[in-house]
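>>> Fold the following, please.
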Amino acid sequence: MSMEQAMMKEEWLYDFTFVGDPQLSPDGSYVVYVKRVINEEKEYASNLVLVNRATGIQHDFTSGAGKYKDQSPRWSPDGKTLAFVSDRSGKNQIWLISTVGGEARQLTELTNGAVDPIWKPDGSALLVLSKDGVEKEEDARKPLVVNDLHYKADGKGFLDGKHTQVMLVPVTVDSEQVEALTDAPFNHSNPSWSPDGSAIVYVRSRYEEQGSYMRTDLFIQHLKDEGEPEQLNKKGGSFVAPRWSPDGRSLSFIGHFFEHEGATLNKVWTVDLASKKFACITEAVDLECTDALISDMHWGGASPGAMWNKDGSGVYFLASEQGNTGIYYAGVDSTIRQISGGDRHHYAFHYVAHVNEAAVAISDPVNIGDIYTLSFSGDRVEEQCISTSNAEVLQSYPLSKPEMFTYEGEDGLEIQGWLMKPVGFKEDKTYPLVLEIHGGPHMMYGNSFMHEFQLLAAKGYAVLYTNPRGSQGYGQAFVNGCRGDYGGGDYEDLMTGVNAALKTYAFIDEERLLVTGGSYGGFMTNWIVGKTDRFKAAVTQRSISNWQSFYGVSDIGYFFTKWEVGSDLDENPEKLWHHSPLKYVDQIETPLLILHSENDLRCPIEQGEQLYVALKHRRKKTMFVRFPDSDHNLSRSGLPELRVERLKHLAGWFDTHLGESE
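Predicted coordinates for the structure are as follows:
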């Protein structure tokens, strides 16, 4: 394969269209969704697409795809107006556009912008989210004064003391009155109106408080009552996406009480607002009730939560199981069943109870993602695809369809994995194998499109990816299985997976094994090369090398190390060092490429720096690539040109070191 052909494949990314956040109109006759592209300037841009379900005709409803970012469309209760977020005025603000045509008009001009519009039931106003405080001129010479434990966040940088508040915005043309409904010094999100419009519920993040790591509380606020908002979860926990029942007497929401700290399964809950009694309606199933499936290609929009049916007898929600994310139904009587599934990734979902239909975004390993409608009738679901976003593009590129297999771990635990054959596979040839390790660790690989995997398969590599213990999708005991034992049973699961693949697929060349992963997968890549020399080359991405320093430099280190590794710096620093790949650097002989983002605050770049210097000082084969203007999410939502550069370095390192071994 020529270098020109190889470079073309990394740049597939520029040709793809990404669709998400589908919204069904109140009467079910239209769907609007967001279409995102990479424009000629190699920047993301997006616009709204409107689909007439009766005719199948769809057209670009706003013109942002070439220049602006139009997103978060939301139908007015009468279906005549769409509210959406756009940066066309310079920063994100709320805009309105009539669904029968005409130009969009800007509704908000808030100093700190506005996002997440939610219509009042009578259509007279919107709830939006906006930061409080005033803009200040930045002075690069002015010191940053820090008093809080939580003072930085990946993707946001250093926190500026501003907090996201819930605002009430009338939609009348002549009204400029905006009312702040919250003012507490915490971030607020997920607002929702009561059916009669007299009250709202929202989520308040409390992790700014010492010891309240990742805590999110539910509050109800009665708009005509000057009293304090009422907190529902007095016993703590982490709860999101509250939804009112049709009669206004109950709420549904997603979350847990940290029974297993950060590895606790999310469940679907309801609360009776009269008695304040909580009920977990998915307690009977060992199911993660969110989308935990990883992809580097698409996005879904805000979490839909658990959406009530018309008579309030149950809710619909997304859940992750056995490498798939589907739509499930849970009755208030705890009856649970899957509604829409298959070997697919349902990554966005909007349900309209009045018509008992939904709009959904779905991906699979050979389809990036498209919009579907679902019509429910008892246990039957009628599905219709209403977009073909990448059909023509994907016909031009060779793709590999993964094969699922299971294998038994060293202690008898069943592990699920997938093997992608190289594009153009021939029975009489042998091929190198790349082991891909996911991050989290409490996420999962599965039946979703992965550009990185397809790229490697197109370059002649077999690709193996598995869900070792610690992954989501296999129950509470499984997801909890790696905590306190990083590099133990999870490492054995991965190595046993490689052995199982070698035994099952005779075409894999055992002398040409490669490994890569990001975040937790980067930690595990570092760990693997410190424990075995069986891999010819490795690429570690946004990794962890030293848990002792991670404790103090990561935006989550001060609680994540205790939750996951089983200790913190004060309690047992030796345990942190025992699980640190840097401890075993003398044993690393595998050529190791280190990819890291300059602005990564989740796994800060000093983690890569320590490993690089230790390796280079020992004259080991290594190289360090630092990506500017990028955070922990470079591979998924980073600048398009840098995403392409990352893939070039990844594949180039493997190509080079396989060439050296031949």
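
>>> okay, CA-based contacts and neighbour counts for the rest of this
Fine.

>>> how about the strands of the stretch 101-250 of the chain, start to end?
Under the criterion DSSP state E, counting those that start in this stretch, the stretch 101-250 of the chain contains strands at 105-106, 115-119, 125-131, 152-153, 157-158, 164-170, 179-180, 187-193, 199-205, 216-222, 230-231, 238-244, 250-256.

>>> closest one to P26 among those?
Closest approach to P26 among the strands of the stretch 101-250 of the chain is made by strand 115-119 (12.1 Å; Cα to Cα).

>>> helices or strands up against that closest one?
Under the contact definition 3 or more Cα pairs under 8 Å, 6 or more residues apart in numbering; DSSP states H and E, strand 115-119 sits against strand 70-75, strand 81-86, strand 93-98, strand 125-131, strand 187-193.

>>> Can you lay out these as TSV showing mean neighbour count and distance to D370?
TSV is the format used below for the helices and strands packed on strand 115-119 (neighbours: other Cα atoms under 10 Å; distance: least, Cα to Cα, whole Å):
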stretch	mean neighbour count	distance to D370
strand 70-75	26	17
strand 81-86	24	21
strand 93-98	22	24
strand 125-131	23	28
strand 187-193	23	25
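
>>> closest to F453 out of those strands?
For the helices and strands packed on strand 115-119, the distance to F453 is smallest for strand 70-75, at 28.3 Å, taking Cα to Cα.

>>> these two touch, right, L634 and E598?
No. Contact criterion Cα atoms under 8 Å: L634 and E598 do not qualify, at 10.3 Å.

>>> run this one through as well so I can compare:
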Amino acid sequence: MRAADLGLLTSVSTPTVHPGGSRAVVSVTHPSLEADAAVGQLWSIPLSGHAAPRRITRGFRDTAPRFSPDGRLIAFLRAAPKAAPQLYVVDAAGGEPVQVTDRTLGVSEFAWAPDGRSLAFVSREPEQGRYGTVEGIDPNAEPARRIDTLKYQANGLGYITDRRAHVFLVSVPDVWAEPAVAPAPLADGSTGVKPGVPDARQLTTGEWDDGGIAFSPDGATLAFVSERHATRDTDLRSNVFLVPVDGSREPVDATGEHGSFSVVAVQYGLNGVLYVSAQDVGETGRDFVARNTALYAIDRAGSAPRILTDPETVDLTESDIVAYGDDAVLVRDRRRGALVLTRVSSSGTIERLTDEATVVSGVATAGEVIVASIADATTAGDVALVTDAGLTRLTDFSRDLRAAGVIAPRELTVSGRDGYPVHGWVVVPEGEGPHPVLLDIHGGPFAAYSPALFDEAQVYAAAGYAVLLCNPRGSAGYGQEHGRVIRQRMGTVDLDDVLAFLDGAIAEVPGLDGERVGVMGGSYGGYLTAWTIAHDHRFAAAIVERGYLDPEAFVGTSDIGSFFSDEYTGTDPERMRAQSPQAVVGQVTTPTLVLHSSADLRCPLGQAERYYTALKRNGVEAELVIFPGEDHELSRSGRPRHRRERFDIILDWWARHLPSGSNRV
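Okay, here's the model as predicted:
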């Protein structure tokens, strides 16, 4: 895969399965260099027989499909170019979609009521006079913001206190009725009522965000996640609330009195049990570092949650909850880089349904039928049927990408400097070598590389580089102790582990040139790259991208600055400086490319600017690249042309400082 092949990188949404179990529907999207945006439509996937998958909508970007409970309709989100996504419904047999919402800031999620007559959805409610609510008032002409909270921005969104997310309920329009038409004006100049979308009823209000919605099986109650407690501005707690759909009373907290939870997801089982996944954030409500997400069950209204999974060995942080059978749910457990599909019964019995070579990105059911969206070494996204015999793949959306060139990674575990096992993968380019080596460090830090197809590793390998991807201590998927060991000890054993993996891979994998190595990483990976080149000078060059580089300056500037540095590096100034790349930048001699985005609120641009300036003042060869309009997610979901340009800039840097046989000036 090369940078120009970015448009072949196809993603598949969480599936929805027809109640009869005959077919699934997914959204299939890809970055379009022509449109300079992500585009895609809905596809129907037969679950039996020999019929081929087919496209069933033709919108610019159609996502998040969901069959109605009776299977007659499909609801989904549709976004036009440069517009927020709105909720639509369409006849499941085919036809013209009917618009359900026309929200100024769009719709982020929705759920079908069990009777299929209404839909609940989540949307941000803009403050009057802002965000286009008044024609002619652009952002620079809006009134001043008066802020009295610590949490007032979010990366990828911006200000949040003047556009809170709330829950709404709307009736499902009749997609088979005669379409309404705009009336022609009468002679006296009057007109009739113009056709529009159905009126939605707001179910929640307040100075907080509500989301993560789920209907009870009888349709009378809606569960959602919110931070409504008095200390929400200084802790990370969130709880599950229950509100009657008829609006007869205010929401009731179902979890707050039973523990210190940060809720990830909520869903009702078919038997009425309320399942909740949550992290225990401790007495302070801020102890989030490497806290795995566990599954809980609330058997009846008012009862305390029962824990069903061990947070030391099971981590559901990247999982939703899907009802399955009368007394179980399906979840996805982070394990050694994979997301493993797992069945958990209401009594806590656990059954693994997929292996650790597959990343299950979404799942849906109909009766005993289980359909999953997956990624692995050969696909960026496909649909598979889950059976007792394993996975039966139903699609091949990465066919063209494989034809362009995909290299399977080699799994590797090396012994660390203290004997600790360091797990990861090596992507080796074609040809005998020896190949220059890139040590690529992931972000997080409580995240992980996976065995699935990774576009960055493929692009660098296609350019002639052996790419090393490992999950050092601090990463997710290897237990809480593995992740928590770097708490207020950043740059210690995590540094040892990535260097041990580098040394071990060079020793064990044929074709790697141990004398010609580079290092790179983004976010926490940018942190550890900057820390590494201050302490190890073997590298020909480095790339520090969207880095967490100055823990002290992070406080008060990042959207997570009110808690992240406090927990990861501590609050003692000397301890913080002892873990700060900015404090040791004077030790760096390695040529360094600093990449950042102008609208990054997670690791603000000032982190890069201060670090780059210090490099230049110290006489280090350095370059700063700033992408306009992009945020912290540039490499994953930024504008396609910027993503391609980013690859071009990175490869140009390596061509100048670490040339390969096929990538040189």
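
>>> L634 and E598 of the first structure - which one has more neighbours?
Using other Cα atoms under 10 Å as the criterion, L634 of the first structure and E598 rank with L634 on top: 22 against 18.

>>> separation between that one and L592 of the first structure?
Noted for L634 of the first structure: a distance of 19 Å to L592 of the first structure, by Cα to Cα, to the nearest Å.

>>> And for A274 of the first structure?
Per Cα to Cα, A274 of the first structure is found 60 Å from L592 of the first structure.

>>> between those two, which one's more packed in?
Ranked by neighbour count (other Cα under 10 Å), A274 of the first structure and L592 place L592 first, with 27 against 8.

>>> if we can go back for a sec, dump the helices and strands packed on strand 115-119 of the first structure into JSON lines; add distance to E11 of the first structure as well.
Output for these, formatted as JSON lines (distance: least, Cα to Cα, whole Å):
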{"stretch": "strand 70-75", "distance to E11 of the first structure": "24"}
{"stretch": "strand 81-86", "distance to E11 of the first structure": "27"}
{"stretch": "strand 93-98", "distance to E11 of the first structure": "32"}
{"stretch": "strand 125-131", "distance to E11 of the first structure": "36"}
{"stretch": "strand 187-193", "distance to E11 of the first structure": "36"}
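
>>> so which of those comes closest to M167 of the first structure?
When those are compared (using Cα to Cα), the closest one is strand 125-131, at 5.3 Å.

>>> quick one: that closest one to chain centroid distance?
How far strand 125-131 of the first structure lies from its chain's middle: 23 Å, per Cα atoms, centre = their mean, to the nearest Å.

>>> What residues in the second structure pair up with it?
In the comparison with the second structure, strand 125-131 of the first structure aligns to the range 118-124 (TM-score structural alignment).

>>> quick revisit: out of the strands of the stretch 101-250 of the first structure, which comes closest to I544 of the first structure?
The closest of those to I544 of the first structure is strand 152-153. By Cα to Cα, the value is 16.8 Å.

>>> Pull up the aligned stretch in the second structure for that closest one.
Against the second structure, strand 152-153 of the first structure falls on residues 153-154 (TM-score structural alignment).

>>> Would you mind getting the average deviation of that stretch from the first structure?
Here stretch 153-154 of the second structure, set against the first structure after superposition, deviates by a mean of 1.1 Å using mean Cα distance after the TM-score superposition for the first structure.

>>> and the helix ranked longest in the first structure, which residues are buried?
Ranked by residue count, the top helix of the first structure under DSSP state H comes out as helix 640-661. Buried residues in helix 640-661 of the first structure, defined by neighbour count with 16 or more other Cα atoms under 10 Å: 640-651, 653-654, 657-658.

>>> thought P640 of the first structure was touching I38?
Yes. Using Cα under 8 Å, P640 of the first structure is in contact with I38, at 7.4 Å.

>>> what's the overlap in contacts for the two?
Contact criterion Cα atoms under 8 Å, 6 or more residues apart in numbering; residues shared by P640 of the first structure and I38: Y14, Y44.

>>> any idea what Q202 of the second structure aligns with in the first structure?
Using TM-score structural alignment, Q202 of the second structure pairs with A180 in the first structure.

>>> Look up the closest residue to its match, ignoring the ones flanking it.
Leaving aside its chain neighbours, A180 of the first structure sits nearest to M167 (4.5 Å; criterion: Cα to Cα, 6 or more residues apart in numbering).

>>> got the contact list for the one you found?
Residues L127, V128, L129, S130, V178, E179, A180, L181, T182 are the ones in contact with M167 of the first structure under the rule Cα under 8 Å, 6+ apart.

>>> thought K536 of the first structure was touching E589?
No. Using Cα under 8 Å, K536 of the first structure makes no contact with E589, being 9.3 Å away.

>>> Could you report the neighbour count for A500 of the first structure?
Counted with other Cα under 10 Å, residues neighbouring A500 of the first structure total 17.

>>> give the contact list for it.
Per Cα under 8 Å, 6+ apart, neighbours of A500 of the first structure: Y407.

>>> distance of D320 of the second structure from A364 of the second structure?
Look at D320 of the second structure and A364 of the second structure: by Cα to Cα, they are 11 Å apart.

>>> Determine the three-state secondary structure at D326 of the second structure.
Here D326 of the second structure is recorded as coil under DSSP: H, G, I helix; E, B strand; the rest coil.

>>> What's it aligned with over in the first structure?
By TM-score structural alignment, D326 of the second structure lines up with D311.

>>> what's its match in contact with, if anything?
Residues in contact with D311 of the first structure, defined by Cα under 8 Å, 6+ apart, are P246.

>>> what does V28 of the second structure align to in the first structure?
By TM-score structural alignment, V28 of the second structure lines up with K35.

>>> Once you drop chain neighbours, what's closest to V363 of the second structure?
Computed as Cα to Cα, 6+ apart, the closest residue to V363 of the second structure that is not its neighbour in sequence is A372, at 4.3 Å.
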